[in-house]
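[1] sequence and computational prediction follow.
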Amino acid sequence: MLLVAAGVFAQGLSTIGFINSLISIATSFGSASIILMLVLVVLTMLAAMTTGSGNAPFTPSLR
């Protein structure tokens, strides 16, 4: 079910042109695309932390 939702989400991003615009922004930045990559990594990390994905911090062995 999660894979289907991810596929629909990715297709939606492609349909609205988000992926193409992100690629064009990265190519226009040139060497500053590393900064864009780091921003996206931080954004992904924050999304994972706020949505609670990953259960390693909550396993009984770490308490």
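    Yep, it's here. Numbers count the residues shown, from 1 in each chain.
[2] only C-alpha atoms from now on, for both contacts and neighbour counts.
    Fine.
[3] pull the longest helix from this structure.
    helix 33-51 (DSSP state H).
[4] other SSEs contacting that helix?
    Counting by 3 or more CA pairs under 8 Å, 6 or more residues apart in numbering; DSSP states H and E, the packing neighbours recorded for helix 33-51 are helix 18-29.
[5] take the one below as the second:
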Amino acid sequence: MKIARILDQDHDTFGLEYEDTRGAKNTMRLDALTYGKAIREAKSFLGIDEDNRDADGNQWEVE
């Protein structure tokens, strides 16, 4: 299972931390004003479907 974390950042913004296929940690800023929108944006960016799986079939947990 892969894990993506939504991070609270300064000025009411959110970030995303996740591991790529090589195991390297990546972070990015999300353009979302609420936690719910941040989760949706993260899932969209990572290609996670409604069953929490990406195109390669990997299971994800977004927290």
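    Structure received. Since the structure is predicted, the reported quantities are computational estimates derived from the model, not experimental observations.
[6] how alike are these chains, TM-score-wise?
    Aligned and superposed, the two chains score 0.26 in TM-score terms (TM-score structural alignment, normalised by the length of the first structure); 34 aligned residues with a CA RMSD of 3.9 Å.
[7] how far off helix 18-29 does the longest helix of the first structure point, in degrees?
    Helix 33-51 of the first structure and helix 18-29 meet at an angle of 140 degrees, taking axes from the mean of the first three to the mean of the last three CA atoms, to 10 degrees as the criterion.
[8] buried set for helix 33-51 of the first structure?
    Residues of helix 33-51 of the first structure include none that count as buried (16 or more other CA atoms under 10 Å).
[9] could you check how far it is from the centre of its chain?
    How far helix 33-51 of the first structure lies from its chain's middle: 6 Å, per CA atoms, centre = their mean, to the nearest Å.
[10] over to stretch 12-27 of the first structure?
    Put simply, stretch 12-27 of the first structure sits 13 Å off its chain's centre (CA atoms, centre = their mean).
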